[in-house]
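Peer 1: all I have is the shape, not the residue letters:
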């Protein structure tokens, strides 16, 4: 048996159940879940990280997610909302929120305190401190959290095919039903692996760019700190 027979068959690359169609479905589930998780977790993480309040909530969510069985969550959501894309996206979103939330909070908590103090000394408002100082400094860790969430969502979306009847997981599920279904299962597994690797490389590159930008801001941070400590009062004292 040629294990790559299904992947190399031209007929597998066309039609509503072809590889391109299943790949688009998988990307839609994963992308929508990740985007929704970012919209929820990022503002909440910024609020908690900036105010230093709510750390217990973050720790509780992180621990609960580690103990939460993915299949059990999916089954619960399907029982409550039925099958289809929406329940799957909601279940994947729940799994994606904690890594992003935790990374955002940690990124803000570990931001250079000298830069934060300098921004406050210059009279920046809380919003300005977040936008101009804390968020740029925390961006490498935030992207790392999104990276972790993306890999988890892409992998879990394979299992979610049981409820949504779509995505690359269909190849694994359909292949299990047939005695000669190993090539189909190999196709699904390989494509999910390739998709996860590409997402990891892309987000890893973004994290590296953010890290370089953060390093480049060190001079700006030093200038802010110097300016905050050499204002009019300092000049008058020197005179």
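Peer 2: Structure received. Nothing here was measured: the structure is a model prediction, and the numbers come from that model.
Peer 1: for the rest of this, base every contact and every neighbour count on C-alpha atoms.
Peer 2: OK.
Peer 1: surely residue 150 meets residue 96?
Peer 2: Yes. Residue 150 is in contact with residue 96 according to CA atoms under 8 Å; the separation is 7.3 Å.
Peer 1: any idea which element the residue most central in space within the chain lies in?
Peer 2: Per CA atoms, centre = their mean, the C-alpha nearest to the average position across the chain is that of residue 146, at 2.2 Å. Using DSSP states H and E, residue 146 sits in helix 135-159.
Peer 1: what helices or strands is the helix or strand that that helix is followed by leaning on?
Peer 2: Next helix or strand after helix 135-159 toward the C-terminus (DSSP H and E): helix 161-164. Under the contact criterion of 3 or more CA pairs under 8 Å, 6 or more residues apart in numbering; DSSP states H and E, helix 161-164 touches helix 85-109, helix 169-176.
Peer 1: got another, please set it beside the one above:
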């Protein structure tokens, strides 16, 4: 029985390889685009609530509240305003993946040892210089953990794109659900989602390694 399952699975992959590659690329593109927007929005937002602590409560309350709304309900609301297509999916994924980037940006900046800040001030550095040249480089590991979490959330949430005609691996999973004996189809979509997540994580790990090497001078000199 297991042998027959794997034979059918292999046959499905070989027969639909071009379709699977197309949906794989679409899914990866949508997830990566969404996280890019998350970084563009979330990094400045995290810096803003760090510099202006009175904003932390309201901003985090709004972002956390979004997480409590069921994704299908949010998708329906966005569908009314933005219609079918990739725009709706990207906005949805941004809303659900923003939290780890904002939270980790704030936590990372907040974790920088005050000794470094005092040393930088003693050297005559401005607040902006301290932020860009000291705090962000030292907070980088925590910031990148937020990006990793956002990528994992994005890959999972992007599967909903199949309901609004955006494509992606959600199409494969949905097709498997609607097919009698479609377990192998569902498994294929799920494994490809996991492959994207692992690939993104490996990419971020490599970026982190390179950036930490670039900024190692700051840590060695201790400002």
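Peer 2: Thanks, I have it. All values derive from a computational prediction rather than experimental measurement.
Peer 1: the helices and strands packed on helix 161-164 of the first structure: which one's closest to residue 233 of the first structure?
Peer 2: Minimum separation from residue 233 of the first structure across these (CA to CA) falls at helix 85-109, 30.6 Å.
Peer 1: which is the next helix or strand following the longest helix along the second structure?
Peer 2: Ranked by number of residues, the top helix in the second structure under DSSP state H is helix 17-51. As assigned by DSSP H and E, the chain's next helix or strand after helix 17-51 of the second structure is helix 56-68.
Peer 1: measure how far that following helix is from the centre of its chain, please.
Peer 2: 18 Å (CA atoms, centre = their mean, to the nearest Å).
Peer 1: next one: residue 72 of the first structure from residue 95 of the first structure, what distance?
Peer 2: 12 Å (CA to CA, to the nearest Å).
Peer 1: likewise residue 59 of the first structure?
Peer 2: 14 Å.
Peer 1: who has more neighbours out of those two?
Peer 2: More crowded of residue 59 of the first structure and residue 95, by other CA atoms under 10 Å: residue 95, with 25 against 13.
Peer 1: the more buried one reaches residue 153, doesn't it?
Peer 2: Yes. Between residue 95 of the first structure and residue 153 there is a contact under CA under 8 Å: 7.4 Å.
Peer 1: how about residue 152 of the second structure, what does it touch?
Peer 2: By CA atoms under 8 Å, 6 or more residues apart in numbering, the residues touching residue 152 of the second structure are residue 197.
Peer 1: switch the cut-off to 10 Å
Peer 2: 31, 35, 97, 193, 194, 196, 197, 198, 200, 201 (CA atoms under 10 Å, 6 or more residues apart in numbering).
Peer 1: dump the residues you listed into TSV; add distance to residue 136 of the second structure and neighbour count as well.
Peer 2: What follows is the contacts of residue 152 of the second structure, written out as TSV (distance: CA to CA, whole Å; neighbours: other CA atoms under 10 Å):
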residue	distance to residue 136 of the second structure	neighbour count
31	25	30
35	19	27
97	21	30
193	31	23
194	30	15
196	28	21
197	25	22
198	26	15
200	22	20
201	21	19
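Peer 1: will you turn the residues you listed into JSON lines that also has distance to residue 13 of the second structure?
Peer 2: JSON lines is the format used below for the contacts of residue 152 of the second structure (distance: CA to CA, whole Å):
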{"residue": "31", "distance to residue 13 of the second structure": "23"}
{"residue": "35", "distance to residue 13 of the second structure": "29"}
{"residue": "97", "distance to residue 13 of the second structure": "31"}
{"residue": "193", "distance to residue 13 of the second structure": "15"}
{"residue": "194", "distance to residue 13 of the second structure": "16"}
{"residue": "196", "distance to residue 13 of the second structure": "17"}
{"residue": "197", "distance to residue 13 of the second structure": "20"}
{"residue": "198", "distance to residue 13 of the second structure": "20"}
{"residue": "200", "distance to residue 13 of the second structure": "23"}
{"residue": "201", "distance to residue 13 of the second structure": "25"}
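Peer 1: show me these that map onto helices.
Peer 2: Short answer: those in helices (DSSP H) are 31, 35, 97, 193, 194, 196, 197, 198, 200, 201.
Peer 1: so how far is residue 207 of the first structure from the residue nearest to residue 211 of the first structure when sequence neighbours are not counted?
Peer 2: The shortest distance from residue 211 of the first structure to any non-neighbouring residue, by CA to CA, 6 or more residues apart in numbering, is to residue 140 (5.4 Å). From residue 140 of the first structure across to residue 207 of the first structure, the span is 5 Å (CA to CA).
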